[in-house]
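Enquirer: Quick one, what's the 3D model for this:
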Amino acid sequence: MEHPAHPRSAPGTRLRARDLGIVIGRGVTGPLNAITDVPGVRVGHTTVRRPPGVHSGVTAVVPDAVGPRTPLPAGVFTGNGYGKLVGTTQLAELGTLETPVLLTSTLSAFRVADALVGWVLERPGCEEVRSLNPVVGECNDGFLSDIRARPVHEEHVRAALDAASGGPVAEGCVGAGTGTVALGFKAGVGTASRTPDLAGRRCTVGVLVQANFGGTLRVLGRTVTPGSMGLEADDPAPDGETGSCMVVVATDAPLDARQLTRAVRRAVFALARSGAAYSHGSGDYAVAFSTRPGTGVPVADAGLGPLFEAVLDGVEEAVLNSLLAAETTTGFGGRTVPALPADRLLSALTAGPFGPGECAGPRSPG
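Expert: Okay, here's the model as predicted:
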């Protein structure tokens, strides 16, 4: 079964962190609490699932204005470089993004990059383009999917790009997150947003994560494991070497490449809040871009604190959303990874002392 994913379709019908009363940080979210709250940013997924052996896909983050003739200021940060982030060196050297950012499975990254180049070259205004820097990130979904089959093809990439839209973003076992595992649980794609005030100007910061990293989950300071949730799971990383996380940060704040690089470091730092182990074999990367280059008065470095906090809180919440939206999956070789059960998580969080506002308890989704 191979198809574009629609917002709030089957993989995304479970409750998110805030629906459960779990609030990360003090910041105000955007209307959708998603990366698409940033004006001009769209997301598309294609899920490639052929049970039991294939659970993979591709996710596209598409800024409307981006192109080789209209690059956007961008930054990139590598927490641990055991990965295949295509396009890193030029992005770091020039501080510009020329294409949408695509996420997929490790061994499919190169095919996805080629398909992205073809798609961009066909866009209006690109008839004379002779050089292009595609940006494609990846995570290793080989624990649950037959990664050597390289199941993501050009048609899947084009479907994700063509279907990219604003509005709610499907999360969990969808697109590039279909086969990923994080912190002992089935994970996937997650998203969140914040609207910090920068020197009297309200801006939006949105994040999207492809979560696939090792460590021990922490939620509001409480350690959470499959065992503590009464679950049995096949160990996805017996040698501690499996992992990775890709984070995409978008903002409409008028930041330059240097400031975006400062901000995007916080995206990788934020994974530690969720319990990331940053192991030898983990590729931990983040890419950030601004959709409003050169507009308005530049933001002074001293005023970036609220934006840094927005990135930290947004990534932590997006990781939790990726876990809560995911579904228990049995995949390649009969291996099974359980989903994080919302009811048991809430019971664990409310069983001990917490500070004011750390866990408001369950409530009906609003």
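
Enquirer: Going by C-alpha atoms from here, please, whenever you check contacts or count neighbours.
Expert: Fine.

Enquirer: State which helix of the chain is the longest.
Expert: helix 305-325 (DSSP state H).

Enquirer: tell me what the helix or strand that it is followed by is packed against?
Expert: Next helix or strand after helix 305-325 toward the C-terminus (DSSP states H and E): strand 329-330. Strand 329-330 is packed against strand 336-337, with contacts defined by 3 or more Cα pairs under 8 Å, 6 or more residues apart in numbering; DSSP states H and E.

Enquirer: Could you also give me the structure for this second sequence? I'd like to compare it with the first:
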Amino acid sequence: MRQGRTYWFVTVVFVCICAIQSVSCANKFEENIFFNYYNSTGDLVHVYNLVENQSYPYDEACHPAGRFAIVVFGWKIDCEKYFVRDLITNLTEYRGGCVICMNYTSFSQASNYLRLKRSFKDIQNVLKLKLDFLEQQGFDPNNGYLYGFSFGANLALGAAKDFGAKKIGEIDVCEIVGMAFDSSYSGSPNHRKAAKNVQCLHTSRQYGTKYRSSCHQDWILGDCGDKQLAAPLSSFGSHGVCPLFYNSAFEHDFLAVENEKNCTADQEAENWPNGFKMGYRETRKSQVRGQLFAPTYGSFPFNVPDETAQGSVRHFEPEIDLSDLEKSGSDDYAMDSDYDSET
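Expert: Next comes the predicted model:
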């Protein structure tokens, strides 16, 4: 009888420990992923995670009746990266409302990509819970915008789909990374479910997804979306310069052109309005579906302008600090090239 009691006691303790560890594991992501809020001048004003349950001091610019935007960066990047801060500045100026950067630096700085990929679902779930929270606070998902780059593009798309098909107003993503993601699809993914409009930019064959017709607009940039003249500006090459193009497009037009290089394409857009351009500022996206092409250049502002187009009045060239570019080179991705065989 005593032996039975001992067994019962040990069993209860084991179950309790497992339950505690499970909660702890879940909280690890909710506690260590933060959402940085920026004011109308682009200054960081609030930092929250999901477990603090703090009251949000909304103001004239950021309140539930207005817009919200969430920026999600990629591997080995953070909210202070120069092109992330440039995007935050652009969003506060051209969009307004709540501008938020999802800061998952505790995980994004993983020493190798494979380690980060293993945490993908947990990180994605935190973003989905944040969207739930914003909706509970009174925000209209239709007034929502998500931006994701590389690994962050998959996070933004996945979280939005889990949140609800086409609930979010718009999503723009730069270079959806294909490594360890493409192999998980049984066929071509449908990212159009993630938002009412999903715009995807493709700049590299090496790291970018092989699926280039899964969004409402799929921009094939530069040399057939495979290579860019500006590639030397990033240690991730043509993959890493995609955010520079997107930021530049707030003030410089990357105009749609015919597929002059005869790039491989399976769903080319049949037509588009005159002056149709890549980026956030294009307001006629609902009129265009399919793959579009735009040339790029090797130095800022990276576009090949139409001499007849009206240029922007502000000409600001962001300072690119080469020491601030991604610290890792192509070998960091290459070391996980056999990932697919492990899953």
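
Enquirer: Tell me how the two chains score on TM-score.
Expert: The TM-score (TM-score structural alignment, normalised by the length of structure 2) is 0.31; 177 aligned residues with a Cα RMSD of 6.7 Å.

Enquirer: one step back: give the other helices and strands that the longest helix of structure 1 contacts.
Expert: Under the contact criterion of 3+ Cα pairs under 8 Å, 6+ apart, helix 305-325 of structure 1 touches strand 189-194, strand 197-198, strand 205-211, helix 257-274.

Enquirer: rerun at 6 Å
Expert: Here helix 305-325 of structure 1 touches strand 189-194, helix 257-274, going by 3 or more Cα pairs under 6 Å, 6 or more residues apart in numbering; DSSP states H and E.

Enquirer: Identify whichever of those lies nearest to G314 of structure 1.
Expert: Of all these, strand 189-194 sits nearest to G314 of structure 1, with 5.3 Å by Cα to Cα.

Enquirer: so that closest one versus strand 205-211, what angle?
Expert: Strand 189-194 of structure 1 runs at 160 degrees relative to strand 205-211, counting by axes from the mean of the first three to the mean of the last three Cα atoms, to 10 degrees.

Enquirer: Strand 189-194 of structure 1 versus helix 305-325: what angle between them?
Expert: Using the same axes, to 10 degrees, the direction of strand 189-194 of structure 1 lies 150 degrees away from that of helix 305-325.

Enquirer: Strand 189-194 of structure 1: which residues count as buried?
Expert: Of the residues in strand 189-194 of structure 1, those buried by neighbour count under the rule 16 or more other Cα atoms under 10 Å are V189, G190, T191, A192, S193, R194.

Enquirer: picking that back up, check the helices and strands packed on helix 305-325 of structure 1 for me and report the most buried one.
Expert: Among these, ranked by average contacts under mean count of other Cα atoms under 10 Å, first place goes to strand 189-194 (a mean of 32).

Enquirer: So which elements touch that strand?
Expert: In terms of contacts (3+ Cα pairs under 6 Å, 6+ apart), strand 189-194 of structure 1 is packed against strand 205-211, helix 305-325.

Enquirer: Would you reformat the ones you listed as JSON lines and include distance to V264 of structure 1?
Expert: Rendered in JSON lines, the data for those read as follows (distance: least, Cα to Cα, whole Å):
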{"stretch": "strand 205-211", "distance to V264 of structure 1": "10"}
{"stretch": "helix 305-325", "distance to V264 of structure 1": "8"}
